[in-house]
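Novice: take a look and give me a structure for this.
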Amino acid sequence: MPLSYNHQVTLLKDILNNHQTDCCGTVAECEQLERLVKSLMVNTQVSQNMKNILQEIYQYSQTGAGTADLDQHIISHQGNLSQWVNEIDQFS
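Specialist: Below is the predicted model of the structure:
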């Protein structure tokens, strides 16, 4: 059973919040972010503003999944993580 739009957005925010508060994460979480973003990008409920944010999150997750030091990647994006969550709250 696929996740609803609201559940997808909640899961997306949860992973981003965890990265922001824990300053660490896993490749599996980055891959999950990629799948969530792909699914949300084709959803007609998603505004263009939200799609712009999702594109940034997709880049973040792709780079994170391929980096040798994921924790450092997450730490270097601390400002973006909280900003993305705030913007998702605004546009979703």
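Novice: going forward, measure contacts between C-alpha atoms and count neighbours the same way
Specialist: Noted.
Novice: which other helices and strands contact the helix or strand where Y60 lies?
Specialist: Secondary structure from DSSP states H and E places Y60 in helix 48-66. The contact analysis (3 or more C-alpha pairs under 8 Å, 6 or more residues apart in numbering; DSSP states H and E) places helix 48-66 against helix 27-41, helix 70-76, helix 78-91.
Novice: next up, for comparison:
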Amino acid sequence: MPLDYGHQLGLLKDILLEHQSDCCGTVAECEQLERVIKSLLANANVNENIKNILEPIHTYSQTGKNSPQLNEHIESHQNILTEWINDIDSYS
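Specialist: Now for the predicted structure:
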């Protein structure tokens, strides 16, 4: 059963919170971010403000999954992770 919009945003936020709190992550989490973002971007009912947030998160996940130092990549994005989480909260 596919995840609905609310569950997709919740999953996106959960992964970002894990990256923020643990300062580490996995390639699988980056790939999951990409799949959820792709689905949200394809959904015509998603708020445009959310779609604007998704683009940089997608870039973050792509860069992260291809990084030889994923944990350092996550650590270098701590401030923006907080901003993205707050943005998701404000639009969901």
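Novice: re the thing from before, the helix holding Y60 of structure 1 vs structure 2, average distance?
Specialist: When structure 2 is superposed, helix 48-66 of structure 1 averages 0.5 Å from its matched positions, counting by mean C-alpha distance after the TM-score superposition for structure 1.
Novice: what residues does that helix touch?
Specialist: Outside of helix 48-66 of structure 1, the residues within contact range by C-alpha atoms under 8 Å, 6 or more residues apart in numbering are 26-28, 30-31, 33-34, 37, 41, 70, 73-74, 84, 87-88, 91-92.
Novice: what residues sit buried inside that helix?
Specialist: 50-51, 53-54, 57-58, 60-62, 64-65 (16 or more other C-alpha atoms under 10 Å).
Novice: and which of those is nearest D14 of structure 1?
Specialist: I57 (13.2 Å; C-alpha to C-alpha).
Novice: how much space separates the closest one from M1 of structure 1?
Specialist: Counting by C-alpha to C-alpha, to the nearest Å, the separation of I57 of structure 1 from M1 of structure 1 is 24 Å.
Novice: likewise H77 of structure 1?
Specialist: 32 Å.
Novice: more neighbours: which of the two?
Specialist: Legend: neighbour count by other C-alpha atoms under 10 Å for H77 of structure 1 and M1, higher for H77 (15 against 3).
Novice: what do we get in structure 2 for the more buried one?
Specialist: Correspondence of H77 of structure 1 to structure 2, assessed by TM-score structural alignment: H77.
Novice: contacts for stretch 75-88 of structure 1, please.
Specialist: 9, 13, 16-17, 19-20, 23-24, 50, 53, 57.
Novice: show me how far it is from its chain's centre.
Specialist: 9 Å (C-alpha atoms, centre = their mean, to the nearest Å).
Novice: what does stretch 77-92 of structure 1 give?
Specialist: Distance, centroid of stretch 77-92 of structure 1 to centroid of chain: 9 Å (C-alpha atoms, centre = their mean).
Novice: show me what counts as buried in it.
Specialist: For stretch 77-92 of structure 1, by 16+ other C-alpha under 10 Å, it's 78, 80-82, 84-85, 88.
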